[in-house]
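Student: Sequence isn't available, so here's the structure alone:
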């Protein structure tokens, strides 16, 4: 009887919600007849299934299944999922502040977040977390250990850690506190005039973080910029607008949204010029660049503001609006519109399933790693023009102006990296040798010999010729981890970028560019028409109102996760 009452209450709540929805739109006879079928199926399962079933489980499963049939991004968010979404969009959570991976079947510290409890307590890259609150973590996934490390702010958590080169485990008791995860994790000078900045995601403070990073680079002498948005999964629409307008003049259209409901049709314009507007720029993208990252890339490309380099982006150009459900700690995330670049291209790529990758820029079989990004099938794709008259292609995703494929790691290095040996060696070496800044630039002979002895002890078979051909790549991997240990993630990133073709090619192009449009000529694309980096007078007729970002609707409604 109690079960039936719970079930009826849940169904009445759904009926009430649908009735409210029908009051705002159009309820159909078909909707109500199918709802009768839904109620009957729920009753049959609840009464006859071989095992007792909680009504809430049935309702939650039905809601998730219903939305899964729409598209990969529409979801019913239960309490946990809704909280997790808010953590991501706010860029903060309560925990100890570590980036964790899995090595040798144990959660392992990749790096502590600077200034966090983990950082202050002395946790290091390579530390294996073997127990949390006395519970063994062997076989734990990243999600498993994250659930144990996060908790209420101010609460304690006990860890036992195994460190390379040490026989005994170390015990730590840390106090959880709010952890801010930066969406602009590092920015530094690549040479006297070229600055590099990494934008890893779009959360609540991305625009402000980027503004601060650019100010630091300007003070250090930057006059050219590499903006790295590779592997950036996206985030908040209003932050994408904020990032783009830091490089665009007043009144320039950044992105528009179009949906079935008039309220979802919006245009977003840049609000004011910034000193960085005149810097020559290269923007790095790849198949992991999605949603908000694609908005920024598409705007800068269409307005001829930056050269795009890399690989075609993912093509996640749909707007998800988040509707909190009344009286419940749950929400509905629903696709309500599509994004369009200033030239009118739809960012969204129609895909058969959510796992389809954006890889059509690899259709050219030429072995040269760099080529202009007119795809082999461009005749079948709609063509658009940038403000300066250059041709760009639609069809989903943002195609770079210049394709530069990242070289995959050679076989021996790949095997060694997959086992986490550079990180583990750096942890062991650091335990017995003081960290040396010299190791950030070159790898001393004794360190290299020590690494060779270490990988042999780890049963890695080493072919002499293979070792000779991959030595520079392996040395860089060790230097990266020594740099991380000595000076943090930013130093490690700087070493890693030395071996990335996209970054090095971008620096070469920028070194020969004095004005924004020079980079197009240096790349062999020809200069856009003069004046194309100025705001379109037609667009400027609508004044930009920073608060008029209804697609974002106070953070969650315009989330492009």
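Tutor: All right, it came through fine. It should be emphasised that the depicted structure is a prediction, and the values quoted were computed from it without experimental measurement.
Student: Please make it C-alpha for all contacts and neighbour counts, starting now.
Tutor: Noted.
Student: what about the helices in the stretch 1-150 of the chain?
Tutor: Along the stretch 1-150 of the chain, counting by DSSP state H, counting those that start in this stretch, helices occupy 2-24, 29-48, 55-68, 79-90, 117-121, 142-149.
Student: what's the most buried one of these?
Tutor: helix 117-121 (a mean of 18; mean count of other Cα atoms under 10 Å).
Student: Please list all residues in contact with the nearest residue to residue 235 once chain neighbours are set aside.
Tutor: Leaving aside its sequence neighbours, residue 235 sits nearest to residue 202 (Cα to Cα, 6 or more residues apart in numbering; 4.4 Å). By Cα atoms under 8 Å, 6 or more residues apart in numbering, the contact set of residue 202 is 89, 183, 234-237, 239-240, 292-293.
Student: Just give me the closest of the residues you listed to residue 143.
Tutor: Checking the contacts of residue 202 against residue 143 by Cα to Cα gives residue 89 as the nearest, at 18.1 Å.
Student: Next one: the closest one from residue 212, what distance?
Tutor: Using Cα to Cα, to the nearest Å, we find residue 89 at a distance of 20 Å from residue 212.
Student: Ok, residue 143 next?
Tutor: As judged by Cα to Cα, residue 143 and residue 212 stand 32 Å apart.
Student: now residue 352
Tutor: For residue 352, the distance to residue 212 - Cα to Cα - is 41 Å.
Student: Below is an additional structure, to be compared with the one above:
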């Protein structure tokens, strides 16, 4: 057979195989596409094609674990903002507890264009650029407030019985993920406890692209000038795996931080600490967690607990031991959040809580022995209020008197329980937060053990 004919046969075979494989991949997509067309053309009521697509994607991800999801076009940009820790806007937190009423301002961020323009907590947003938005929902109002940097948005707010017109310049708003106990007179975070400045206090609200750099700056400035450190991860739902790894490395000289395994239990990646720390090994560390501490928060808590580098205080964590990748769709306009691996703590355990898990099963990160401390609803509300007002001083002005009354009542109650004896608690986090108090007690106990061991050391004769 001539070689030319053989080449033609080989090319035909390769082309046929390619068509077959392409058809196998395209067949399910064609089925979904045909169903969308049939519904769109023949369903008794008109229905938006994008709504159908989202429903189809949600249906596929619903049979996977609870951390997989389709991120549609209108949500993907916000998701990217949260990971990059910045967005273009006016810098406010808003809420809409009553859908029949206008969206209202929770607080303008410190240093934000909204704060400079005079926007205040409690303002109701009724008009944006001349359009009545009093009956629009939260998503629609937020979308109208955002826009290109260096553009102006004209907002009318209702404050008490008055309507005020504000001209606000849009700019890049950077979201903080590393915060302290309170702000000073210059609106700068203080990373020490207000009640006890010898204890360093750092709260992480997320694990974003800038979190590692933010924390590195804070720890460098503190320069180990403290008797102990509290790392507060309560309410932190996680974020980037690499941010958690880098933060663990700030506390460890050596050892495994976390490993990940893909389909079939095959080890995909292993992360180890590098020599050198930002927090000296002789400085006690307490990590605070609760039921909303998840993912990257659990990586940090589990790693430092397994290496006995920190004591974990609070309540059992959420139990999210899986790793998700964000896979772009529609040329980067939407995405699929897909679980691609499980992570394992240094002890070799996976802390993921499966759907059918029971309380007695092994999942999540548990506090150390005698370190489990829970908060009742009243205490949690007071603590949340203090956190908000510490973060945004504009909130404190309107409720400073009530905050003082609440804390004074708490102090009086504590004194009564102790029979009128004992030292009066100062106004601050320690007076409100039993989890924080237990953490400080653990730090003091750790230092007391170290001091006792040092006292028992007999110097050699020279």
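Tutor: Received, thanks. As the structure is a computational prediction, the values presented were derived from the model and not from experiment.
Student: Any chance you could compute the TM-score here?
Tutor: The TM-score (TM-score structural alignment, normalised by the length of the second structure) is 0.75; 400 aligned residues with a Cα RMSD of 3.9 Å.
Student: re the thing from before, what about residue 352 and residue 212 of the first structure, which has more around it?
Tutor: Counted by other Cα atoms under 10 Å, residue 352 of the first structure and residue 212 do not tie: residue 212 has more neighbours, with 14 against 8.
Student: give me the element the counterpart of the more buried one in the second structure is part of.
Tutor: Counting by TM-score structural alignment, residue 212 of the first structure lines up with residue 217 in the second structure. Element membership of residue 217 of the second structure, judged by DSSP states H and E, is helix 211-222.
Student: Residue 256 of the first structure now?
Tutor: Counting by DSSP H and E, residue 256 of the first structure is found in strand 253-259.
Student: Mean deviation, that strand versus the second structure?
Tutor: With mean Cα distance after the TM-score superposition for the first structure, strand 253-259 of the first structure departs from the second structure by a mean of 0.7 Å once superposed.
Student: Count the residues that sit near the nearest residue to residue 390 of the second structure once chain neighbours are set aside.
Tutor: The shortest distance from residue 390 of the second structure to any residue other than its chain neighbours is 4.8 Å, reached at residue 182 (Cα to Cα, 6+ apart). For residue 182 of the second structure, the number of neighbouring residues by other Cα under 10 Å comes to 24.
Student: thought residue 182 of the second structure was touching residue 391?
Tutor: Yes. Counting by Cα atoms under 8 Å, residue 391 is a contact partner of residue 182 of the second structure at 6.8 Å.
Student: My read is that residue 305 of the second structure contacts residue 311, right?
Tutor: Yes. Using Cα under 8 Å, residue 305 of the second structure is in contact with residue 311, at 6.2 Å.
Student: coming back round to it: what does the residue nearest to residue 235 of the first structure align to in the second structure?
Tutor: Taking TM-score structural alignment, the alignment pairs residue 202 of the first structure with residue 207 from the second structure.
Student: That match and residue 319 of the second structure, how far apart?
Tutor: Distance from residue 207 of the second structure to residue 319 of the second structure, by Cα to Cα: 17 Å.
Student: Same check on residue 283 of the second structure?
Tutor: To residue 319 of the second structure, residue 283 of the second structure is 28 Å away according to Cα to Cα.
Student: neighbour-wise, which of those two wins?
Tutor: Set residue 283 of the second structure next to residue 319 and count neighbours by other Cα under 10 Å: residue 319 wins out with 22 against 18.
Student: Trace the more buried one over to the first structure, please.
Tutor: When the first structure is aligned by TM-score structural alignment, the residue opposite residue 319 of the second structure is residue 315.
Student: what's in contact with stretch 122-136 of the first structure?
Tutor: Applying Cα under 8 Å, 6+ apart, the set of residues contacting stretch 122-136 of the first structure is 103, 106-112, 137-138, 148-149, 157-164, 423-424, 427, 484-485.
Student: So for that stretch, what gets flagged as buried?
Tutor: Neighbour counts over stretch 122-136 of the first structure (16 or more other Cα atoms under 10 Å) mark 123-132 as buried.
Student: could those go into a markdown table alongside distance to residue 10 of the first structure?
Tutor: Putting these into a markdown table (distance: Cα to Cα, whole Å) gives the following:
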| residue | distance to residue 10 of the first structure |
| --- | --- |
| 123 | 47 |
| 124 | 49 |
| 125 | 48 |
| 126 | 48 |
| 127 | 47 |
| 128 | 45 |
| 129 | 42 |
| 130 | 42 |
| 131 | 40 |
| 132 | 38 |
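Student: Can you tell me which of those comes closest to residue 24 of the first structure?
Tutor: The closest of these to residue 24 of the first structure turns out to be residue 132 (Cα to Cα; 50.1 Å).
Student: Now which residue in the second structure aligns to that closest one?
Tutor: Per TM-score structural alignment, residue 132 of the first structure is aligned with residue 128.
Student: That concludes my questions; thank you for your assistance.
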